[in-house]
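J.: here are the coordinates; sequence isn't available:
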């Protein structure tokens, strides 16, 4: 059994064990706007095996009517339960790659374009790194008033003002 089959079994088992009612298959259009299909657990196995065909001409910037159909293929490594749904209303999500019906990368898929750019950079000796930058601020108690910063210092100050 290969890694993709193992991952698919994990997804299907998790959906069943956690009582997931819908799985959202996420993708973005060429402008980065999120789009999604919602599938039930009964539809999920086929969606994982074959992807979901849809009319790409109905998504701005994807396809012309003559070459309309494309395939949303779930990337199982992105499967995640969505924590903000109530118990019993479980929802999960998985990101999709958009491919042509013959399985070749679809040029209108932002994930495919990012892969191309990253592979091109790698071929030139560059390595791409990304990480979150967590920032926070302290505020005085609100008591119905607008928040007031506790610290009057500024970015790059050598000595704190407070």
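T.: Perfect, I can see it now. What you see is a predicted model, and the numbers here were worked out from it, not measured in a lab.

J.: contacts, neighbours, all on C-alpha from now
T.: Will do.

J.: quick one: the strands in the protein?
T.: Ranges of strands within the chain are 20-28, 34-39, 52-55, 69-74, 80-81, 90-100, based on DSSP state E.

J.: Pasting the second one now:
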């Protein structure tokens, strides 16, 4: 697992000025919010806020609390097509709790259940 200080140093060395906090909706369509790198700690701890009612199928209405997209440090990727821009995959939260329809949260839950049953996942890594 990558630490916040390590990522902050890598972003500084890579000349990153903006972050894309990317998530997917229930249909798998990518969505993103661009945030200045000065707010790295904010999107890591709290998340990048957006109106969940704008996403079809997320169970949010105009009266609902904002959703927050919290970045996953292990997904840090400087994008090759725009200097100074990096992308992070994000998990969705509402009121500080994981959103029940967040595809990444659901996938993590399935993987954890499979691991608890004894399944081992090796993705090109030698044991």
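T.: Everything's here; your move. This is a predicted model, so every value here is computed, not measured.

J.: Kindly provide the TM-score of these chains.
T.: Aligned and superposed, the two chains score 0.81 in TM-score terms (TM-score structural alignment, normalised by the length of structure 2); 123 aligned residues with a C-alpha RMSD of 2.2 Å.

J.: quick one on the thing from earlier: want to throw the strands of structure 1 into a markdown table with distance to residue 5 of structure 1 and mean neighbour count?
T.: Shown next, in a markdown table, are the strands of structure 1 (distance: least, C-alpha to C-alpha, whole Å; neighbours: other C-alpha atoms under 10 Å):
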| stretch | distance to residue 5 of structure 1 | mean neighbour count |
| --- | --- | --- |
| strand 20-28 | 18 | 21 |
| strand 34-39 | 19 | 14 |
| strand 52-55 | 18 | 16 |
| strand 69-74 | 13 | 23 |
| strand 80-81 | 17 | 16 |
| strand 90-100 | 16 | 22 |
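
J.: Just put these in a markdown table and tack on distance to residue 117 of structure 1.
T.: A markdown table is the format used below for the strands of structure 1 (distance: least, C-alpha to C-alpha, whole Å):
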| stretch | distance to residue 117 of structure 1 |
| --- | --- |
| strand 20-28 | 17 |
| strand 34-39 | 21 |
| strand 52-55 | 26 |
| strand 69-74 | 20 |
| strand 80-81 | 26 |
| strand 90-100 | 16 |
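
J.: out of the ones you listed, nearest to residue 3 of structure 1?
T.: strand 69-74 (14.3 Å; C-alpha to C-alpha).

J.: Show me what that closest one packs onto, helices and strands only.
T.: With contacts taken as 3 or more C-alpha pairs under 8 Å, 6 or more residues apart in numbering; DSSP states H and E, strand 69-74 of structure 1 sits against helix 41-50, strand 52-55, strand 90-100.

J.: Need those in TSV (columns: distance to residue 68 of structure 1).
T.: Below are these laid out as TSV (distance: least, C-alpha to C-alpha, whole Å):
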stretch	distance to residue 68 of structure 1
helix 41-50	18
strand 52-55	5
strand 90-100	10
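
J.: Mind checking these for the one nearest to residue 32 of structure 1?
T.: That would be strand 90-100 among those, by C-alpha to C-alpha, at 13.1 Å.
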